[in-house]
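S.K.: Provide a 3D model corresponding to the input given below.
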Amino acid sequence: MKKLSSLSDLKSLISTKELSNNKPLIPEIKKEPKQSLEAHYSKKGRAGKPVTVIKGFKGSKEKIKELAKLVKNKCGVGGSFKDNEIIVQGEHRDKITSILLELGHSVKRIGG
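M.R.: Purely as a prediction, here's the structure:
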């Protein structure tokens, strides 16, 4: 096995096909109509633990679940999807708002 002397030598271990596959930071979600969403801050019914609830989605459940997965991955937290709402653990309204604005949705900050 060849001994690697620098980080640039690591390129020889990766195929050029893998290097040329540049993925965007936010994956393309099929163009949905622009939606007016609300980012709520809540502690109710969760033993005092803060959550961010995104409400106002219209569309198929699969699309909303896909968007929920994207938001949770970008924030690096857990959460769930229930009753056409995305529930994200912790107070991440600012970060979620910026993600949704990049996707073309309008977001209103409510509560807290």
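
S.K.: alpha carbons only for contacts and neighbour counts from here, please
M.R.: Fine.

S.K.: From residue 35, how far out is the residue lying closest to residue 72 once chain neighbours are set aside?
M.R.: Across the structure, with CA to CA, 6 or more residues apart in numbering as the measure, the residue nearest residue 72 apart from its sequence neighbours is residue 78 (6.0 Å). In this structure, residue 78 lies at 23 Å from residue 35, with CA to CA, to the nearest Å as the measure.

S.K.: ditto for residue 16
M.R.: Using CA to CA, residue 16 is found at 40 Å from residue 35.

S.K.: Which parts of this protein are strands?
M.R.: According to DSSP state E, the chain carries its strands in the segments 36-42, 51-55, 79-82, 85-89, 106-110.

S.K.: and the longest helix for this protein?
M.R.: Ranked by residue count, the top helix of the chain under DSSP state H comes out as helix 61-75.

S.K.: Could you also give me the structure for this second sequence? I'd like to compare it with the first:
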Amino acid sequence: MSGKKISLADWQQQLGRPAEAATAASDDLVYSTDSGRIDKPKPQKVVAQSFSDGHARLRRETKGRNGKAVITISGLAESTETLAEIAALLKKKCGCGGSVKDGVIEIQGDQRELVQQELTKLGYKHKWAGG
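M.R.: Just a heads-up that it's a prediction; the model follows:
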């Protein structure tokens, strides 16, 4: 055996295995001497689902939050980045904190009127859900 280094695909080709086997074997690779650590591409995050009537749902929640009110906005069928931008805009307008979790925007505090006005300005139709 010679001291020459060859790639995994070339080695498998010399053994007589088809190229598909080389790609299947390379799917399990974690490290390569040529390129270093091999990271698998991360799956795309699921875009939030919208409701069939096309309206976003605004809900005031206090359950599990020690009595503190939070406005949640669900049903905006946008990408995660767009939801983060909308949340940032709403947080600035309301002067409070918030986050985006699983396609739902959470705005801290009872800011019903401001959230409703800003969503209308952005062109989203909305309905109040819950009590």
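
S.K.: on that earlier part again, residue 16 and residue 35 of structure 1 - which one has more neighbours?
M.R.: When residue 16 of structure 1 and residue 35 are compared for neighbours, residue 35 comes out ahead with 15 against 10, by other CA atoms under 10 Å.

S.K.: for the more buried one, what are its contacts?
M.R.: Neighbour list for residue 35 of structure 1: 56, 57, 58, 105, 106 [criterion: CA atoms under 8 Å, 6 or more residues apart in numbering].

S.K.: cutoff 10 Å now
M.R.: Residues in contact with residue 35 of structure 1 (CA atoms under 10 Å, 6 or more residues apart in numbering) are 56, 57, 58, 59, 100, 104, 105, 106, 107.

S.K.: Please indicate which of those residues are buried?
M.R.: Of the members of the contacts of residue 35 of structure 1, the ones counted as buried by neighbours, 16 or more other CA atoms under 10 Å, are 57, 100, 105, 107.

S.K.: List just the nearest of the residues you listed to residue 70 of structure 1.
M.R.: When those are ranked by distance to residue 70 of structure 1 (CA to CA), residue 100 comes first, at 10.1 Å.

S.K.: what about the counterpart of that closest one in structure 2, distance to residue 87 of structure 2?
M.R.: Using TM-score structural alignment as the criterion, the counterpart of residue 100 of structure 1 in structure 2 is residue 119. Taken as CA to CA, the spacing of residue 119 of structure 2 relative to residue 87 of structure 2 amounts to 11 Å.

S.K.: what touches both of the two?
M.R.: With contacts taken as CA under 10 Å, 6+ apart, residue 119 of structure 2 and residue 87 have residue 73 as neighbours in common.

S.K.: what separates the residue positioned nearest the centre of structure 1 from residue 18 of structure 1, distance-wise?
M.R.: To find the centre residue of structure 1, average its C-alpha atoms and take the closest one (CA atoms, centre = their mean): that gives residue 71, at 1.7 Å. Taking CA to CA as the criterion, residue 71 of structure 1 is separated from residue 18 of structure 1 by 26 Å.

S.K.: Please apply the same query to residue 109 of structure 1.
M.R.: 40 Å.

S.K.: ok, these two, which is more surrounded?
M.R.: Here residue 109 of structure 1 and residue 18 are set side by side on neighbour count (other CA under 10 Å), and the busier one is residue 109, at 14 against 8.

S.K.: Alignment lookup: that one to structure 2.
M.R.: If you follow residue 109 of structure 1 across to structure 2 using TM-score structural alignment, you land on residue 128.

S.K.: Same question for residue 57 of structure 1.
M.R.: With TM-score structural alignment as the criterion, residue 57 of structure 1 lines up with residue 76 in structure 2.
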